[in-house]
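Undergrad: Below are the sequence and a predicted model; questions follow.
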Amino acid sequence: MDRHDGFREFVLARQQALMRNAYLLTGDAHLAEDLLQSVLIKVVGQWSKLSKGGNPEAYTRKALVNQYISWKRRPRPESPSADLPEHGTSHDGAALDRIVLRQALAKLTPKQRAVVVLRFWEDLTEAQTAEVLGCAVGTVKSQVHHALARLRMVAPELAHLLSDSEIEEVIR
């Protein structure tokens, strides 16, 4: 029996969800791929322990968040912007809201963005989010509060969408 038995099946089964999490954290498809790849390298190294009694899903999700936060702490060289200049084209309201919200999410701190992704995209409870992040439930509550306040400040045109229950619909 190979010590990596089941890893391939895990990745194939969870790849889309993990990639979606990575994208929501980074806001960039290429960075999301890099983030997920670096985390999966760590996961495969721990696979024999995880497959015997651990929770590979939770471990991988936590590793994504931790790696993302770690990346944000490192200074990075400037890179070209993917943002296009504004044009006079019309968008449907929901599409425009998603674009503005994604730009606003990029202005959150890494921990705030991680909390928003875990709470509203992954639909984790406050306790589950605290477990993934390795912090207290109170910290999750305050981070969500501060993140939503920051989103309302940087994107006031989305204030009507930024109640705890409505943000999930915009992100999707």
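TA: Structure received. Just so it is clear, the model here is predicted, and its values are computed rather than measured.
Undergrad: use CA for all of it now, contacts and neighbours both
TA: OK.
Undergrad: center of the chain, which residue is that?
TA: With distances taken as Cα atoms, centre = their mean, Leu25 lies nearest the centre of the chain, 3.1 Å away.
Undergrad: Please, which helix or strand holds it?
TA: Using DSSP states H and E, Leu25 sits in helix 7-26.
Undergrad: dropping in the other structure now:
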Amino acid sequence: MKPEPAEFAEFFTQWEPHVRRYLVWLEGDLALIDDATQETMISAHRYWLRVQKLENVRAWLFKVARQRLAKAQQLRKQQGVITDPHEMPGRKSATCEDVLSLREDQLAILSAVRKLPRQQAVAVALQLQHDLPLREIALIMGITVGSVKTHLHHARATLETLLSDVDGGAR
């Protein structure tokens, strides 16, 4: 059974911006963010009957979004296309500055988070952008709460170093 157009349109309007903001923390290439967001919402439409019954829609959406992003990144890598803005010669990093109008310090944090190992970046994005409790972060990531704490601890230490390098030790 397909969702009613108005019903899914309301769902899409509510959740698409959250999925997009989550992915911005993990990827600098706006085309990849768009692709992964679109694929996530297509999956929500495809599995609408299940999605409607979920206790935690956000957890499902973020988990699917992360999987779709990883798939898109892997495909680009196999095709030999550079997706990491830091690896692109002569190109300014795609920081989403124009799109999100973030202040300079927020851009520095965003850039630093993208340099973290993937699991750490995911945990930080879920905590900082969405203010999720550790239990929900664990559910989205498919790991234990203890592992989430470990990822966040290591991420904070790395971010402290990365951000102090940006500020010349001022943080």
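TA: In hand now; what should we look at? All values reported here derive from a predicted model rather than from experimental measurement.
Undergrad: ok so, going back, could you check the helix holding Leu25 of structure 1 and say which residues are buried?
TA: For helix 7-26 of structure 1, a neighbour-count test (16 or more other Cα atoms under 10 Å) marks Phe7, Leu18, Met19, Arg20, Asn21, Ala22, Tyr23, Leu24, Leu25, Thr26 as buried.
Undergrad: Those into JSON lines, with extra columns for distance to Pro110 of structure 1?
TA: Listed next are the buried residues of helix 7-26 of structure 1 as JSON lines, based on distance: Cα to Cα, whole Å:
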{"residue": "Phe7", "distance to Pro110 of structure 1": "28"}
{"residue": "Leu18", "distance to Pro110 of structure 1": "17"}
{"residue": "Met19", "distance to Pro110 of structure 1": "17"}
{"residue": "Arg20", "distance to Pro110 of structure 1": "16"}
{"residue": "Asn21", "distance to Pro110 of structure 1": "13"}
{"residue": "Ala22", "distance to Pro110 of structure 1": "12"}
{"residue": "Tyr23", "distance to Pro110 of structure 1": "13"}
{"residue": "Leu24", "distance to Pro110 of structure 1": "11"}
{"residue": "Leu25", "distance to Pro110 of structure 1": "8"}
{"residue": "Thr26", "distance to Pro110 of structure 1": "9"}
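Undergrad: Spit out the contact partners of the residue nearest to the centre of structure 1.
TA: Ala32, Val65, Tyr68, Pro110, Arg113, Ala114, Val117 (Cα atoms under 8 Å, 6 or more residues apart in numbering).
Undergrad: Assign a three-state SS to Ala82 of structure 1, would you?
TA: Recorded secondary structure, Ala82 of structure 1: coil (DSSP: H, G, I helix; E, B strand; the rest coil).
Undergrad: That one and Leu108 of structure 1: what is the separation?
TA: 18 Å (Cα to Cα, to the nearest Å).
Undergrad: ok, the two, which is more surrounded?
TA: Ranked by neighbour count (other Cα atoms under 10 Å), Ala82 of structure 1 and Leu108 place Leu108 first, with 18 against 7.
Undergrad: count of neighbours near Leu75 of structure 2?
TA: Count around Leu75 of structure 2 with other Cα under 10 Å applied: 12.
Undergrad: so it is in which element?
TA: helix 57-78.
Undergrad: Which stretches in structure 2 count as helices?
TA: 5-24, 30-46, 48-53, 57-78, 97-100, 104-115, 118-130, 134-141, 145-167 (DSSP state H).
Undergrad: quick one: buried residues of the second one?
TA: Okay, so that is helix 30-46 of structure 2. So, applying 16+ other Cα under 10 Å, buried residues of helix 30-46 of structure 2: 30, 32-34, 36-41, 43-45.
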